[in-house]
Each structure stands twice: as structure tokens, then as C-alpha cells.
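J.: predicted coordinates and the sequence they were generated for:
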Amino acid sequence: MYMEKSTLLTGQTLTFCGNPLHEPWEECVRIDSAGAVLMQGARIAAVGDAAALKSAHPQAHVISYGDDLICPGFVDAHVHFPQTAMIASWGKRLIDWLNTYTFPEEARFADPAYAARIAARYLDLTAANGTTTVASFATIHPASVDALFEAAALRGQCVVTGKTCMNRNAPDDLRDTAQSAYDDSKELIARWHGKGRAQYAITPRFSPTSTSEQLSALGTLWAEHPDCLMQTHLSEQTDEVEWVHSLFPDARDYLDTYEVHGLLGARGLYGHAIHLTPREVDRLAEVQGRVIHCPTSNMFIGSGALNLPALAARGIPLGLATDTGGGSSFSMLRTMAAAYEAAQHHGHALHAAQLLWLATAGSADALHLSGQIGTLEQGHFADIAVLDLRSTAAIAQRANRSYSVWEDVFATIMMGDDRALRATWIAGTCVTA
């Protein structure tokens, strides 16, 4: 009888039994200093005490990570993989930044070979930072969607993506139509959604680049495929909000431009959502629409600081994201640090346990993937990030003065980068050196 190869990772293990934004973190987040994760094939077979798992599985290949922290792989819930090559482009407000940098780069994705190169590069860069799942916008070109799904399939990786739809306020070579947006997206759903670990997201870029006709067409498509996600942008900058009001004068607010076209729901991912009206907050809470927090991007482009604790208090599901390339880093560690700083702006100090939850289980829940990824749990995919809590001299000297492992974790969140990643595992395979 064939037995799948077993691998036992030992070290300090991070586990969740609840949402630390809704209950005391001490009661629902735990670090086991002598823990282990048993992997069989692509999935986690057991999580528990290292000595007990070694005894129960003597045939398992053991990899000891010592005092390193074994975490769920990071889940980046809002990115633009086509912006990989232009990340950290200088200075501009959102609309200028799109016109100056983003749209010219996205036009290059008409070349399928270029799309394939960037997709592979992007997944390599994010894996080096411990990210194992992303929800990404593609471009208007169907080949850009194929490129990311194909690159992910080679790695056994779960990604969410979709053709970005725009039929106005964009260059001619980046416009589609209401009909082609519907037709292309429908064809891509049939080709990819639910095949292996691929998940499709219907993707209007944002209301300013879609007419009412196109938004309605995509709302119809979502109603026809309700198991798909829908991703877009919402209330990122104040001048963007004013622009939306001028384009949709009959709308009650920005969110209403999606709602009236069938693009508001629990499987909707709404990136940024900084400048919300009370009605928008009420509706997102009512329908359980997902708000994706993009703090590095918000600061880089001068959008503002999301009051994440206030939205959490309303019960709105929340994810965390780098928003590459509006965000200036591929690192979810840097993104967690920025989320801490944004919350401090509103008088809240997020604990390291809450930040790690946002970057793993929280984002997985936002993507409706909590039964598959986001926690170290039996039956979940073995998507794992291993953090060296003494990765640099600066972090190590801080750790020498710490009184708990949580102090060590917080220092790594605030000062860590890709050097803190000891290893990244995707579907039970180590994909980093």
C-alpha cells in the first residue's frame, strides 16, 4: 500500500482558535514553544507537541527549526501582479499615478510572453517573503489571467485573480466593452475557476473606469456565478470619491455605484475603503462585504489611514494586503507594521497576535478560503511560513532584551524583511532555499 511521504517540522508553532479582533487575543492565539506540524503530501496531517508527534510518526522526515516561528503562510488579499516591475514608482496622487505608471505598464501585458515572465517573477518574490496565497488583479488581457493561474499551478499554489475590466477613463489599448468584459470573464471562469487551487474573481477595476452598462454586465455575471469572488476598489482617496460623485450623480455614495449594479455582497472584496460614509459602513456590515486593508499603499500614495479597529467593532470581515505596486513592498511583515502604525493614528495599538491573524486567518476568511488555508490545522493545505525571530543584528539585540516570545514576534513584524523568512512551504513543498 502506498504511503505518502511524511515531513515533521518542529519549532515554535502559531495556532488560532478564534478571532483576536473580536475576543481577547490571549484566549484565541497560542504559540507552542515545543510544537510541530506533520505534513503528508500537500496537506497538514497533525499539529501538536513535537515529542508526541515524533513518537507517533517515527518514519517522518524531521526538519528542526529550533526557536523559529512556524506560521500559516501569509495571505495577501489585494495585489496587482502586473505592477511588479514598476513597484516603488515616485510620487503622484492615485489618478496621476495610474496614468503615468500603471496603465503604460499594463499595456505591455498584451504580450503573453511578458505576462508569463512577470507572473513567475511575482510569485517568486512573494514566496521569498512568506506569502503563499494572493488575490490579484490582472489586466484587461485574458492572457494575463492565464499567466498567473498557470504559474501558480506549477507551484501547487492557491491564487485568486481575474481579468480587470475597464471601458472608460483609460487608454484606448486598455479598454474593453461591457460585452467583451462579460464574455472574456465568463470564458475565464469556465477555464479556471475551481480547477486545482485556482479561484476566479470578477474584477471591475473601480467605478470610474467602468460605465453603468459594464458594471451591470459584471453584476449579472456574478449572479450567474455566485461562488466566484468579486474584487474592486472603494473610497481610496478623497479626490477619487469626488470623481465618483461626478460620474454617478444619482448614487447615494461610492458603495452605491456597486450596489445598484449587483456588485455588493459577502463574496465582494473592497480594497482600501478608507473614506466611508456611515451608510456605507452599515451596508458593508449588513451584507458582510470584505474590506481589504492596504496600509503600505495608503501611506505611499497619501490616501489616509484606515480605522481598522472601528470597522472590526462593526463586525465587518477584514483582510490585509500589500497592494503591490501601489504598496512599496512585497512583504507582509512590512504590511503588518504599517497596519500597526495606521491603527496607532486612530488611538489603537494592535497586538502582534492580531497582526499575524490579519495576515493569515483573517485574509483567508476574507477570501472565503478559511477551510483550506490561513491556519495550521489538520486537513488544511500545508502552506507555511517559518520566521527567524533573530534574522538581523538589530532584531537579535532587541530579542536579547525581550521577556516573552510575543516581544520577539513584534520586533520581527516591525523590523523584519525577507531575511526573516527561514522557509516558505506551499502545498507541502519547500519553495525557498
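T.: Alright, I've got the coordinates.

J.: make it CA atoms for all contacts and neighbour counts henceforth
T.: Fine.

J.: what about stretch 404-411, distance to the chain center?
T.: Here stretch 404-411 shows a centroid-to-chain-centroid distance of 23 Å under the convention Cα atoms, centre = their mean, to the nearest Å.

J.: go on, stretch 109-124?
T.: Remark: stretch 109-124 is offset 19 Å from the chain centroid, using Cα atoms, centre = their mean.

J.: buried ones in that stretch, by neighbour count?
T.: Buried residues in stretch 109-124, counted by 16 or more other Cα atoms under 10 Å: Phe109, Ala110, Pro112, Ala115, Ala116, Ile118, Ala119, Ala120, Arg121, Tyr122, Leu123, Asp124.

J.: check stretch 345-362 too.
T.: Those would be 350-362, for stretch 345-362 by 16+ other Cα under 10 Å.

J.: dropping in the other structure now:
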Amino acid sequence: MISSTDTLIRAELISFARDPGNGDTPQPGSLEHYGDGLLWLKGQHIHAVGHFSEIAPSLPEGSHVLDYRDKLIMPGFIDTHVHYVQLDIMASYGRQLLDWLNDYTFPEECRFANHAHAEALSNAFLDEMLRAGTTSAQVFGSSHPGSVDAFFTACQKRQLRMLVGKVLMDRNGPEALMDGASGIADSERLIGDWHGNGRLGYSVTPRFAPTSTKTQMDAAGALLRNDSSLWLQTHLAENSGELDWVAELFPGSRDYLAVYEEAGLVGPRSTFAHGIHLTNGMRQRLADRGANVAFCPSSNLFLGSGLFDREAADQTGMAFTFASDIGAGTDLSGFATLKAAYQLGQLGGQPLTAWQGFYGLTLGNAKALSLDSYIGRLAPTLEADFIVIDTRATPLLSRRASHCTTLGERLFALMMLADDRAIYETWAGGQCQHRRDL
């Protein structure tokens, strides 16, 4: 039956049922592609997906169908590591990680003590995120609990599925950002107010080992032990200078990862941003605990941090995800993230296929965040988070598309040439949240 809350969209549909593998063509059964498909929404969820010719006969006569046959629909992109509070310092010139923090990040984040500022930036960030086709993300606030309240409130109004956390830091930063004894208590209050509230989830968020004492990290681990439905996000092994600093601060720990292991922060809902300078032993330990590393290619290039080794991750079974890492990242667009990932992969002899890239930004990232029962795929019962892509959005894209003879070529061209102009619409929770200006 069709009701007033149903939406019917006719378009080309692409989704993944599982990992397509590393080959030039996707593994059998991994790709779901309908050249002339129908996406049927009931409220916030997907009711049916399939070939238009097979579903259309079951529709009542005169049913209104949005005709997007010249467009491509995919699940919404998912960003596993991003700092909304750093939106305004994107494209700040010329620093590596530790200088970047001191010169740009810390002064900027001090501004989020002002709740009105946090509200304004929350909405500005979400506008840009949706414009880029990202429907879900795992997000760092600042160390001010109000920055997280503001962001959760903005997400709630838009009915977005988001993971967010207040930064924990009680040393090695400006006094205005130190949370001391209140950090854990503030986190507990935020968890009580927001975790599991609608489509929202809480990520416990120590910034990284150098800015949290062992006492604070142990307390963060206790939060995770008390509630296994929480997430954890932090940074790991991004920069060689950072590794040296951690070794000085934690001389009793065998390596950087062990600092987090000893605090109980490494588990199946843990995301460690970057993971560039890891040994295979560390990768294996992450794999054994089900944690994932957020691969942030544009940020790694911008800060000169190094080359993430996807092949080593695969060989050890360590899960990795794709992320923008704004503000050191240079673009919120998932297309830009995949483009940078391909370019970095080429330098290491590990080129990224379009199949791997788009699977990673959708179902792959959802699986790593334990969200695949809600998002990441165009499938019945899942939440209706998806993007409508104009594959001819620019003259150059249109020209390139006219020379593509296979689906793989078309997707690769999108990965390399598309930007936010290719996002015609972004839908989240069954509602169109962004429509490109025509």
C-alpha cells in the first residue's frame, strides 16, 4: 500500500552487499546495481529496492514517482573522523601536526566556550557536510561540553545519524581547554542526555595520549566498560614527532598503542585516526580487538604526515575506514577523500579501485562503526540516507562520462573528477536535506 509518507524515486541505483575485494571487478554478489531502478521509501526507512520494471506493477495506478533516470543514487557517504570545531581553520598554511595544534587548533577551539559560536558553527558544518553528500559522521567537538550540546541539537533537528564526543584533555594544552576533573563528569552527563537519543550516539573522545593523563584515560576506559554501546575516538601514530613525545610521556608502555590498551580503550567500537606509523604487530593487535583506523588521506598529505599502508592493513586483517579529518583535511567531499586515497596509494604501489572506494565510504565505514544495521546500503528496513548524484554535473564530468564504456570507468571518473557540484540532492532520515542550487 502507498501512504502519504511514501516516496518513490526512479533512478540508477548502486549499493554494496559486502566487500567487493581488491580486484579490478567486484566479487560476485557484492555489487547491487539497477540501471533503471526504483527506491521506495516509507517514512524514514527504505521499503523496497529493485528494478523498476519488477516493482512498478505492484504500485497503485497514478502513483507519483520522482523521475531521476538521468541521475545515480548511492547510500550517503559516511565520514569516520572529522572535527566540526576546526571548520574555520581549513587551509591554514604550512605546519606539521604538533605545530598545527599549537598555532591553529587550540586557539580556534578556545572560541567554543561561547555557546552561540558553537551553535553557528554546528549549523554551518552540517550545511557543508550535507552539501558534500555526507549523511553520517563520527565527530570531535571541543573540550567544552556546550560544543557537543550545540552539535547534537543541530543534528537532532535534522534527524541525522551521528556520533559525537567532547574532547577530553587535562594537560599539555592552553588552560582554556583543560577540563581537569570535570571532563569525565561532563562526558557522563552528555552520554545521559544524548546517547541513544533518536539517531544519535556518543563517542568517548580523549584527543590523544599526550593531552590526557593516565588517570583521565583510565576513567575514559571505565566509561566504555560500563556501557558497551558507546564508541571511542582518538588519534594514533600520525606523526613521527608525536611518537617520540608519547614515548617520553609514557616510558613504561611498550609502544603508543599500548598506552590505549592499558586504559581499556581498544575495542570493536574504537576508531584510531591515522595509524600511519604502525608496526605489523600493532596492526595485528588492533585487528584482534576489532578496532579500526581512520585513513585520512587529504590530511596526511596536507600535514606531510606520511603514507598509510592499506596493503599492510589488509594483510593483518586490520579494519580501516575513510575520513576527511577536517580541519587538516582539505575537503569534506567523499569524492575528494577517495581521490587523495588513490593518489597516496599510487605512491605506495597500492592503487585504490572505485569499487573499494565507494564500498568503503558507504557500507565499509558503516560496518566498522557498527552502524551497518541502520545505514550504508540501499536495502529494505535500513534508514533512508542516500545521495542523488549528477554524473554530468560539470562540462568536464559530462565529457568524460560520454567516453566511459563500463560502470567501473564511470565510477572511477566520479572518484577523480567529482566534487560537491555532483551532489544533486542529499537525503537523510527519508527527507531531502540538501538540494543543489540550479
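T.: Now that the structure is in, tell me what you want to look at. Quantities reported herein were computed from a predicted structural model and do not represent experimental measurements.

J.: tm score of chain vs chain?
T.: Once superposed, the chains reach a TM-score of 0.97 (TM-score structural alignment, normalised by the length of the first structure), with 432 aligned residues with a Cα RMSD of 1.5 Å.

J.: need the buried residues of stretch 345-362 of the first structure in a markdown table (columns: secondary structure).
T.: Compiled in a markdown table, these are given as follows (DSSP: H, G, I helix; E, B strand; the rest coil):
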| residue | secondary structure |
| --- | --- |
| Leu350 | coil |
| His351 | coil |
| Ala352 | helix |
| Ala353 | helix |
| Gln354 | helix |
| Leu355 | helix |
| Leu356 | helix |
| Trp357 | helix |
| Leu358 | helix |
| Ala359 | helix |
| Thr360 | helix |
| Ala361 | helix |
| Gly362 | helix |
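
J.: for those, which one is nearest Leu369 of the first structure?
T.: When these are ranked by distance to Leu369 of the first structure (Cα to Cα), Ala361 comes first, at 9.0 Å.

J.: give the contact list for the residue in the second structure that that closest one lines up against.
T.: Under the alignment (TM-score structural alignment), Ala361 of the first structure maps onto Leu363 of the second structure. Contact analysis of Leu363 of the second structure by Cα atoms under 8 Å, 6 or more residues apart in numbering lists Phe16, Ala17, Arg18, Asp372, Ile375, Gly376, Arg377.

J.: from the residues you listed, which two are the most distant?
T.: Arg18 and Ile375 (13.2 Å).

J.: hey, where'd the helices end up in the stretch 51-200 of the second structure?
T.: 52-55, 97-100, 106-110, 115-131, 145-158, 182-194 (DSSP state H, counting those that start in this stretch).

J.: need the winner for burial among these.
T.: helix 145-158 (a mean of 21; mean count of other Cα atoms under 10 Å).

J.: that one vs the first structure, average offset?
T.: Helix 145-158 of the second structure, aligned to the first structure and superposed, deviates on average by 0.7 Å (mean Cα distance after the TM-score superposition for the first structure).

J.: neighbouring contacts of that helix?
T.: 112-113, 115, 118-119, 122-123, 126, 141-142, 161-162, 164-166, 186-187, 190, 194, 198-200, 433.

J.: re the thing from before, which one of the buried residues of stretch 345-362 of the first structure is nearest Val287 of the first structure?
T.: Out of these, the member with the shortest distance to Val287 of the first structure (by Cα to Cα) is Gly362, at 17.3 Å.

J.: got the contact list for that closest one?
T.: Asn19, Pro317, Leu318, Gly319, Leu320, Gly374 are the contacts of Gly362 of the first structure under Cα under 8 Å, 6+ apart.

J.: so where is stretch 62-76 of the first structure in the second structure?
T.: Under TM-score structural alignment, the match for stretch 62-76 of the first structure is residues 65-79.

J.: which helices and strands does the helix or strand encompassing Phe410 of the first structure pack with?
T.: For Phe410 of the first structure, the host element (DSSP states H and E) is helix 405-415. Counting contacts by 3 or more Cα pairs under 8 Å, 6 or more residues apart in numbering; DSSP states H and E, helix 405-415 of the first structure is packed against helix 332-345, helix 352-357, helix 393-399.

J.: which residue in the second structure lines up with Gly379 of the first structure?
T.: That one, Gly379 of the first structure, aligns with Thr381 by TM-score structural alignment.

J.: helix, strand, or coil at its match?
T.: Here Thr381 of the second structure is coil, with the state taken from three-state DSSP.

J.: ok, it - contacts?
T.: Applying Cα under 8 Å, 6+ apart, the residues near Thr381 of the second structure are His45, Ile46, His47.

J.: repeat that for 6 Å
T.: For Thr381 of the second structure, the contact set (Cα atoms under 6 Å, 6 or more residues apart in numbering) comprises His45, Ile46.

J.: picking that back up, please state the offset of the match of stretch 62-76 of the first structure from the chain centre?
T.: 19 Å.

J.: tally of neighbours for the nearest residue to Ala399 of the first structure once chain neighbours are set aside?
T.: Counting by Cα to Cα, 6 or more residues apart in numbering, Ala399 of the first structure lies nearest to Asp408, which is 5.4 Å off, once chain neighbours are set aside. Asp408 of the first structure: 21 surrounding residues under other Cα atoms under 10 Å.

J.: all good on my end, thank you.
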